[in-house]
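Chemist: give the three-dimensional model of this entry:
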Amino acid sequence: MIRVLVVAASSVIRAGLFAVLTSDPRLVVVGSASELDSTEITQLQPDVVLLDLSGHPQDIEWKQQYPTAIIVIVDESKSIDLEAALRAGVRGVLLNVCTESEIIATVEAVASGLVVLHPDAVEYLLNLPELSASNPALLNPVQALTPREIEVLDMLGSGLSNKAIAKRLQISEHTVKFHVSSIFQKLGVSTRTEAVTVGVRLGLIML
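Modeler: Sure, this is the predicted structure:
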């Protein structure tokens, strides 16, 4: 079981995130709060903190190192100080338009020790040579898998064809091919079987 602490200023958003997380039997919500508190994190000892910052990203200055991996939900990736957030313990960045499956996939990936960033955030980081030089692990290609790519990888593990994946995700086959190509590149593989094998080994997907 993956233990998750939900943090959001809005009680409505907290309730919504609780409903999303508890829909997956592999996740358990150990508590909820209106603001990020390191003392509460220490007491509850969650594996992951899911923090909603949509609408008010500047409420946190990221001046301390938090003891647990944090996933933030924001209006847009550039609305937070991403470099400071990563140093403080943020290991996942999602936009507030993300789907329920993307949230669950990101929680599972981050709990496995990976970093899941929105493509916009990855592009921003790639333009910070001083960050990549001092923290090369933060930019490991495997760690940069997006929530959508993890979804596609999971479907590859189920043996679905590009056409079937496209139908299920309601996207074009061309887009699926793009995601598959990106997954291959990031995982350093050349076949679907290799991608699934690496994905399972890294804890990105479960068969």
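Chemist: only C-alpha atoms from now on, for both contacts and neighbour counts.
Modeler: Noted.
Chemist: residue contacts, Ser54?
Modeler: The contact partners of Ser54, taken as Cα atoms under 8 Å, 6 or more residues apart in numbering, are 73-75, 96.
Chemist: pull out the buried residues from the longest helix seen in the chain.
Modeler: Ranked by residue count under DSSP state H, the longest helix found in the chain is helix 173-187. By 16 or more other Cα atoms under 10 Å, the buried positions in helix 173-187 come out as 173, 176-177, 179-181, 183-184, 186-187.
Chemist: what do you get for stretch 151-158?
Modeler: Buried residues in stretch 151-158 (16+ other Cα under 10 Å): 151-157.
Chemist: now the second one, please; I'll put the structures next to each other:
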Amino acid sequence: MIRVVVADDQELVRAGFALILGVQDDIEVVAEAGDGAEAVRAVRAHKPDVALLDIEMPILNGIGAARQICAETDTRVIMLTTFDSDAYVFDALRAGASGFLLKDVRRDDLVHAVRVVVDGQALLAPAVTRRLVDDAVRRQPRPGPVIGLDRLTDRERETLELLGQGRSNAEIAAAFTVSEHTVKTHVSNVLSKLGLRDRVQAVICAYESGLITPGER
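Modeler: As a prediction, the model looks like this:
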């Protein structure tokens, strides 16, 4: 059973998402929250698999809540907003979110999103994430060195670089002349050694580590 916390300061919106998810056979809504601080407390108390967080919430906004939740727990975070903004997406991904949805998302897509992130995937294709990161990195300084990069093998560093370029598993397999199963192993090792949640975080890490520079293809 997939356990979910839904956080939105608009009661009707929050109740609507909870209702859609709650009727699924494999999903249980364990708590609802009306602000970011309450969402963090709910995650700490219930330890859900997924937290749906509205970006615009009082007391603590969704990005701040996501940052705390992702730092303290294994809960996957999906951000919800009415704003289709690259800046919001990038901030949410930097906070540790695994996905990003607009509030007018279709019912089936919402349910699919929850299942996808629980499976360890991300809701944004690597190429899309790469564009967002590329645009954001141009506007701000690169952060300090990435911890754990020296633990990667040469092949794992190459894998991280290709992930940063937005390559799919099939494309990486072709570049290495290996099977996709082998690539999945490399990707899993990269995520594990660097403490990353998913491929989206790997794209960001590739920039922060200097393996990829803005505009590079």
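Chemist: so what number do they get for TM-score?
Modeler: Here the TM-score for the pair of chains, by TM-score structural alignment, normalised by the length of structure 1, is 0.57; 150 aligned residues with a Cα RMSD of 3.9 Å.
Chemist: ok so, going back, from the buried residues of helix 173-187 of structure 1, pick the one nearest Glu83 of structure 1.
Modeler: Lys186 (21.4 Å; Cα to Cα).
Chemist: state the distance from the closest one to Ser32 of structure 1.
Modeler: 34 Å (Cα to Cα, to the nearest Å).
Chemist: what about the helices in structure 1?
Modeler: Along structure 1, counting by DSSP H, helices occupy 11-22, 38-44, 82-88, 100-111, 119-126, 129-134, 147-157, 162-169, 173-187, 192-201.
Chemist: what helices or strands is the last one leaning on?
Modeler: Yep, that's helix 192-201 of structure 1 we're talking about. helix 147-157, helix 173-187 (3 or more Cα pairs under 8 Å, 6 or more residues apart in numbering; DSSP states H and E).
Chemist: redo those helices as TSV? Include distance to Gly113 of structure 1.
Modeler: Compiled in TSV, these are given as follows (distance: least, Cα to Cα, whole Å):
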stretch	distance to Gly113 of structure 1
helix 147-157	14
helix 173-187	15
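Chemist: before we move on, the earlier item: in the contacts of Ser54 of structure 1, find the pair that's most separated.
Modeler: Maximum pairwise distance in the contacts of Ser54 of structure 1, criterion Cα to Cα, is 7.2 Å, between Ile73 and Asp75.
Chemist: who's more crowded, those two?
Modeler: Ile73 (23 against 17; other Cα atoms under 10 Å).
Chemist: now do the contacts for the most centrally placed residue in structure 1.
Modeler: Nearest to the mean C-alpha position of structure 1, by Cα atoms, centre = their mean, lies Thr106 at 3.2 Å. Listed by Cα under 8 Å, 6+ apart, the contact set of Thr106 of structure 1 reads 92, 116, 147.
Chemist: by neighbour count, which of these wins?
Modeler: Gly92 (31 neighbours).
Chemist: before we move on, the earlier item: what is in contact with Ile73 and Asp75 of structure 1 at once?
Modeler: Taking Cα under 8 Å, 6+ apart as the contact rule, Ile73 of structure 1 and Asp75 both touch 53-54, 95-96.
Chemist: list the contacts for the closest residue in space to Ala66 of structure 2 that isn't next to it in sequence?
Modeler: Excluding the flanking residues, the one nearest Ala66 of structure 2 by Cα to Cα, 6 or more residues apart in numbering is Ala95, at 5.9 Å. Counting by Cα under 8 Å, 6+ apart, Ala95 of structure 2 touches 63-64, 66-67, 70.
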